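Participant: Just to be clear, the model below is a prediction. Sequence and coordinates:
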Amino acid sequence: MAGKKSFPLRLDPLIYEALERWAADEFRSVNGHIEYLLREALRREGRLPGPRGAVRKEEKSDADD
């Protein structure tokens, strides 16, 4: 896997505070938690390449209910 891409991200302070609390609950850094949330959303939508991005048909239909 290639190195990580860095870029500035501007967030509303209330969103950041909520993410900070959520990340602490999950024992992650805010950056790590944002990456986790994005990866999960991309995986659910089948937008990640390869087997890690593949979503089973049953999982997709369960999410739609």
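Facilitator: Thanks, I have the structure now.
Participant: can we go C-alpha only for contacts and neighbour counts from here?
Facilitator: Will do.
Participant: buried residues in stretch 20-28?
Facilitator: 20, 23 (16 or more other CA atoms under 10 Å).
Participant: In the helix ranked longest in the chain, which residues are buried?
Facilitator: Ordering each helix of the chain by length in residues (DSSP state H) puts helix 30-44 first. Neighbour-count burial for helix 30-44, counted by 16+ other CA under 10 Å, picks out 30, 33, 39, 42-44.
Participant: Against which helices or strands is it packed?
Facilitator: Counting contacts by 3 or more CA pairs under 8 Å, 6 or more residues apart in numbering; DSSP states H and E, helix 30-44 is packed against helix 13-25.
Participant: Comparison target, given below:
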Amino acid sequence: MAEKKAYPLRISAAVLEAMQKWSEDELRSVNAQIEYVLRDALRRAGRLKSGAPDDTDDA
């Protein structure tokens, strides 16, 4: 498992509420949902190597 680092995140109330609803639909924590969305965006942009450690719990 890759090392996890804490990072404070400032986010608007509307975005947080939308992420909470989405994470509930996907049966993830909000933190896991944010990481999933960021990882997906990085892959699509070609910014995340395909061999990078994937330590997510996507379920």
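Facilitator: Perfect, I can see it now. What you are looking at is a predicted structure, and each value in this text was computed from that prediction instead of being measured.
Participant: before we move on, back to that, heading toward the C-terminus, what's the first helix or strand past the longest helix of structure 1?
Facilitator: Per DSSP states H and E, the first helix or strand lying C-terminal to helix 30-44 of structure 1 is helix 57-64.
Participant: quick one, what contacts P13 of structure 1?
Facilitator: Listed by CA atoms under 8 Å, 6 or more residues apart in numbering, the contact set of P13 of structure 1 is empty.
Participant: how about it, what's its partner in structure 2?
Facilitator: Alignment note (TM-score structural alignment): P13 of structure 1 maps to A13 of structure 2.
Participant: Same question for D25 of structure 1.
Facilitator: Aligned counterpart of D25 of structure 1 in structure 2: D25 (TM-score structural alignment).
Participant: quick one: that match from A52 of structure 2, how far?
Facilitator: Distance, D25 of structure 2 to A52 of structure 2, using CA to CA, to the nearest Å: 27 Å.
Participant: what do you get for A2 of structure 2?
Facilitator: From A2 of structure 2 to A52 of structure 2 the distance is 9 Å (CA to CA).
Participant: Hmm, S29 of structure 2 is touching S23, no?
Facilitator: Yes - using CA atoms under 8 Å, S29 of structure 2 is in contact with S23, at 5.9 Å.
Participant: Assign a three-state SS to L27 of structure 2, would you?
Facilitator: coil (DSSP: H, G, I helix; E, B strand; the rest coil).
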